[in-house]
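[1] Next come a sequence and a model predicted from it.
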Amino acid sequence: MGHTTAKVRIHNPHDPSKSLDLELPIDTRSTYTWIKRQKLEKISIKPTTRWRFRTIEGRIIEREIGEAVIECLGERATRIVVFAEETDSEVLGVDALEGLRLEVDPVTRQLRKVEALLAL
């Protein structure tokens, strides 16, 4: 089974004219979206703080985070992005998928739009 990827445009939330186009693998095991630091810095996205993350191997690492506008399949949302270091993978995480109202179809493995849920 192949991996699902998404074509996304990442915008600086304070200057939407600064953006970059990426094709990111979708990782439904990753909460947040990870993008290489130099790419985020290229469009002047600044870190706001540092967070601790647990890796799949159980190690604890620290990375800077910031905010970016993520656009995919005609949807846009401001989401947290992690400033990935050289040895880190770039991925589109679940937080971005949910914020964009997107999901991976379990049968076709294609990205698709979904309706937002309202729990009463």
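    Thanks, I have the structure now. These figures come from a predicted structure and were not determined experimentally.
[2] Only C-alpha atoms from now on, for both contacts and neighbour counts.
    OK.
[3] any idea which residue sits dead centre in this protein?
    residue 33 (2.6 Å; C-alpha atoms, centre = their mean).
[4] What ranges does the protein have for its helices?
    37-42, 94-100 (DSSP state H).
[5] Report the contact partners of the residue lying closest to residue 76 once chain neighbours are set aside.
    Distances taken as C-alpha to C-alpha, 6 or more residues apart in numbering place residue 70 nearest to residue 76, at 5.6 Å, with adjacent residues excluded. Residues near residue 70 by C-alpha atoms under 8 Å, 6 or more residues apart in numbering: 8, 9, 10, 11, 76, 77, 78, 79, 96.
[6] Included below, for side-by-side comparison, is a second structure:
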Amino acid sequence: MGFLRVRIGLFNPAQPERAAEVEASVDKGAIYSVVRCDILEQLGVKPIERRKFRAFGGSVERDIGEVGAILMGKRRVIPVIFGGEGEPAVL
């Protein structure tokens, strides 16, 4: 069974001209999207809170912010986890 990958546009909701495009894996069970922190920082997206998540039999703490997303012609502001270096984007 393969993974579905899509290209998604991202932007800073407060400064829409700060934009990027990333390739993300689609995870139907994901509650949050994940984007590498360096991409979010480049867009000027700031963390608004920090949460603990269970992952891979343990737990990790990650920052959460809000990013604008464009997919299939629809623009939305979505919650996003600041992913670590080298982590793939997940939608």
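    Happy to help now that I have it. This one's a predicted model, so the numbers in the text were calculated from it and none came from an experiment.
[7] Pretty sure residue 3 of structure 1 sits against residue 25.
    Yes: assessed by C-alpha atoms under 8 Å, residue 3 of structure 1 is found in contact with residue 25 at 6.9 Å.
[8] who's more crowded, these two?
    Counted by other C-alpha atoms under 10 Å, residue 3 of structure 1 and residue 25 do not tie: residue 25 has more neighbours, with 16 against 9.
[9] What's the separation between the more buried one and residue 61 of structure 1?
    Note on residue 25 of structure 1: its distance to residue 61 of structure 1, by C-alpha to C-alpha, to the nearest Å, is 21 Å.
[10] One more: residue 44 of structure 1?
    Using C-alpha to C-alpha, one gets 24 Å for the distance from residue 44 of structure 1 to residue 61 of structure 1.
[11] same deal with residue 34 of structure 1?
    13 Å.
[12] do the same with residue 95 of structure 1
    From residue 95 of structure 1 across to residue 61 of structure 1, the span is 19 Å (C-alpha to C-alpha).
[13] The two: which is more packed in?
    residue 95 (17 against 10).
[14] Give the aligned equivalent of that one in structure 2.
    Aligned counterpart of residue 95 of structure 1 in structure 2: none (TM-score structural alignment).
[15] got a list of what residue 95 of structure 1 touches?
    Counting by C-alpha under 8 Å, 6+ apart, residue 95 of structure 1 has contacts 31, 32, 33, 79.
[16] make it 7 Å
    31, 32 (C-alpha atoms under 7 Å, 6 or more residues apart in numbering).
[17] Kindly report the same for residue 94 of structure 1.
    Taking C-alpha under 7 Å, 6+ apart, we find residue 94 of structure 1 in contact with 28, 30, 31, 32.
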